[in-house]
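A.B. asks: 3D, please:
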Amino acid sequence: MKYLSLFLCLFLATGSSGQDLTDATAVVNKYLTAIGGREKLETVKDLIISTTADMQGRTMEMETKLKMPDKFKQGTYMMGNEVGGSVYDGATLSRSMRGQQTTKTGKEAFQEFLQNHPFPELYYDTLGIEKKLAGVVALDGGDAYDVEYSGNGTTWHEYFDKASGLKVKRTATMESPRGKSEVEVRLGDYKAVNGILFPFSRTQKFGQFEMTMETQSVKVNKGVDDKQFKIK
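C.D. replies: Here you go, the predicted structure:
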């Protein structure tokens, strides 16, 4: 009887470790653990991320600066000239493109800021963002958990590889002058920087348009000054 009990305990232990995750919180927690762990992520005070992309034979450069918990600046450059950018000072998001400037405030501005954050999951619960496990889908030759998020009147999906736990895809519906369009972002080529995994490849599809951004460098806790996020 003693050996039978021991066998059952071992069987149940090994069986449960191979079981599918059954709720969105478990999926997100596995992801946060996979990229470094919640405690490690919370040590990040600021980030500077440099990326490049090929735009019809020309190189586009982008520099993104973040200061936790709620400051963001992004500049886009072509041939050394700034062609656009956005700044979020914690309350207002200002975007400039081809000499035109637009602003957003409140929850709408903060949600757009989170779309550019490397680990927004740290903030979702405090913002009241709801999430649920929508199922498991086949993706790139493997399986991925499909987590549906909703908040502030919008819904989006994020997909996490079952084996590694890493986020591999994000989809959302965006409004444009031509109507609604589906936006798809693919994430890959994860590399460790200061003990945290960052996706060094980001491919975005918006309608018929597709662009792949390749990360050139990630700098952590370099002491980014608050003056960087001042809206003019």
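A.B. asks: okay, CA-based contacts and neighbour counts for the rest of this
C.D. replies: Fine.
A.B. asks: quick one, helices of the chain?
C.D. replies: Remark: helices assigned in the chain by DSSP state H are 2-17, 24-34, 38-41, 106-115, 121-127.
A.B. asks: helices or strands next to the fourth one in the packing?
C.D. replies: It stands for helix 106-115. Secondary-structure packing of helix 106-115 (3 or more Cα pairs under 8 Å, 6 or more residues apart in numbering; DSSP states H and E): strand 92-97.
A.B. asks: ok, back up a step: so which of the helices of the chain gets nearest residue 223?
C.D. replies: Closest approach to residue 223 among the helices of the chain (Cα to Cα): helix 38-41, 16.2 Å.
A.B. asks: what sits closest to residue 180 if chain neighbours are left out?
C.D. replies: residue 174 (5.6 Å; Cα to Cα, 6 or more residues apart in numbering).
A.B. asks: buried residues in stretch 77-84?
C.D. replies: Residues of stretch 77-84 classed as buried by neighbour count (16 or more other Cα atoms under 10 Å): 77, 84.
A.B. asks: hmm, who's touching it?
C.D. replies: Contact partners of stretch 77-84, identified using Cα atoms under 8 Å, 6 or more residues apart in numbering, comprise 58-62, 75-76, 95-98.
A.B. asks: to compare against the first, here's the next sequence to fold:
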Amino acid sequence: MKIKLLLFVALAVNLSVIAQNEELKQAPDNMSAETVFNNYIKAIGGKDVLIDVITVKFNADVTIEGLPMSLTAEIKLMEPNNESVEMYAEGMGVISRQKFDGEAGYIEQQGVKTNLTEEQINSKKGKHSIFPELYPGDSELFFEGITSLKGKDAYKVKVVHGENITYKYYDTESNLLVRAEMESKSQGKSTMEISDYKGVNEILFPYKQKIMAGMQVITMSYTNITINEGVTEEDFK
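C.D. replies: Now for the predicted structure:
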């Protein structure tokens, strides 16, 4: 059994775009991508609170459609871009892991380790894994307009970082990120639906993410989120 490892998040911002044919609505004249980002930052807790977050640990129940097996995941992030994802199967222990320490990393599945490619490494460098909207850096931001998602309006923002492009959608009422559409040479096309925001230490985090990549559908339901504890540099080796 081989399971393709997909990383969530906040992490979706380092992939490339899926072009969409859609009819955009007129937005207020003073609306911009920077305004959408700033409103999102305020909605989830505010800049003064977010900048104090150095590490986050996520525990999740994982469901893969068509796979009759109980899976869990432990995801650890450390500023600026260290990432660790470990997937567990009931009765089998760790079945896959992905590590990135800011300079290099690897993917290991069922004992077979493969180093990250130069493309994968470059896509992770120069970005922040935890709150990318807080640190746009040298990314180019484009406000596309307002579109409709499941009957609700959402601001559409295009983020360009080098060769990587992502479309991100923010609910116009709550200002929360609700969807991201992505494509990469290494992982192909994928869509992430983001929902069920809950407060953790004065910060709103999404507790559910549904990732659709080709015929594969993965649902991550987070059971626990821990801020600034339980993560060390050794976790990314």
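A.B. asks: which one of the contacts of stretch 77-84 of structure 1 is nearest residue 226 of structure 1?
C.D. replies: residue 75 (16.1 Å).
A.B. asks: ok, now which ones touch the closest one?
C.D. replies: Residue 75 of structure 1 is in contact with 62-64, 82-86, counting by Cα under 8 Å, 6+ apart.
A.B. asks: ok, the contacts of stretch 77-84 of structure 1 vs residue 124 of structure 1, which is closest?
C.D. replies: Looking across the contacts of stretch 77-84 of structure 1 and measuring by Cα to Cα, the closest to residue 124 of structure 1 is residue 95, at 23.7 Å.
A.B. asks: so how many other residues sit close to that closest one?
C.D. replies: Per other Cα atoms under 10 Å, the neighbour tally for residue 95 of structure 1 reads 20.
A.B. asks: just residue 63 of structure 2 next, same as before
C.D. replies: 18.
A.B. asks: any idea what it aligns with in structure 1?
C.D. replies: Counting by TM-score structural alignment, residue 63 of structure 2 corresponds to residue 54 in structure 1.
A.B. asks: nearest residue to that match in space, please, no chain neighbours.
C.D. replies: Distance criterion Cα to Cα, 6+ apart; nearest residue to residue 54 of structure 1, sequence neighbours excluded, is residue 60 at 6.2 Å.
A.B. asks: picking that back up, nearest to residue 38 of structure 1, of the contacts of stretch 77-84 of structure 1?
C.D. replies: residue 62 (27.2 Å).
A.B. asks: from residue 84 of structure 2, how far out is the residue opposite the closest one in structure 2 once aligned?
C.D. replies: Superposed on structure 2 with TM-score structural alignment, residue 62 of structure 1 falls opposite residue 73. Using Cα to Cα, to the nearest Å, one obtains 10 Å as the distance from residue 73 of structure 2 to residue 84 of structure 2.
A.B. asks: I'd like to know how far the residue of structure 2 positioned farthest from its centre sits from residue 122 of structure 2.
C.D. replies: For structure 2, the residue at maximal distance from the C-alpha centroid (Cα atoms, centre = their mean) is residue 29, at 29.3 Å. Using Cα to Cα, one gets 35 Å for the distance from residue 29 of structure 2 to residue 122 of structure 2.
A.B. asks: now residue 140 of structure 2
C.D. replies: Residue 140 of structure 2 sits 17 Å away from residue 122 of structure 2, going by Cα to Cα.
A.B. asks: ok, these two, which is more surrounded?
C.D. replies: With neighbours defined as other Cα under 10 Å, residue 140 of structure 2 and residue 122 compare such that residue 122 has more, 18 against 13.
A.B. asks: ok, that one - contacts?
C.D. replies: Counting by Cα under 8 Å, 6+ apart, residue 122 of structure 2 has no contacts.
A.B. asks: then the one 5 residues further on?
C.D. replies: Residues in contact with residue 127 of structure 2, defined by Cα under 8 Å, 6+ apart, are 14, 80-81, 135-137.
A.B. asks: highest neighbour count among these?
C.D. replies: Greatest neighbour count in the contacts of residue 127 of structure 2, by other Cα under 10 Å, goes to residue 14: 29 neighbours.
A.B. asks: just give me the match in structure 1 for that one.
C.D. replies: Under the alignment by TM-score structural alignment, residue 14 of structure 2 pairs with no residue in structure 1.
A.B. asks: in the longest strand that structure 1 contains, what's buried?
C.D. replies: The strand spanning the most residues in structure 1, taking DSSP state E as the definition, is strand 179-193. For strand 179-193 of structure 1, a neighbour-count test (16+ other Cα under 10 Å) marks 181, 183-188, 190 as buried.
A.B. asks: counterpart of residue 26 of structure 1 over in structure 2?
C.D. replies: By TM-score structural alignment, residue 26 of structure 1 lines up with residue 35.
A.B. asks: again with residue 219 of structure 1
C.D. replies: Residue 219 of structure 1 maps onto residue 226 in structure 2, by TM-score structural alignment.
A.B. asks: so who does its match touch?
C.D. replies: 56-58, 200.
A.B. asks: of those, buried ones?
C.D. replies: With neighbours counted using 16+ other Cα under 10 Å, the contacts of residue 226 of structure 2 contain these buried positions: 56-58.
A.B. asks: so which of those sit within strands?
C.D. replies: 56-58.
A.B. asks: picking that back up, mind picking the one among the contacts of residue 75 of structure 1 that's closest to residue 144 of structure 1?
C.D. replies: Using Cα to Cα, residue 64 is the member of these that lies nearest residue 144 of structure 1, at 28.4 Å.
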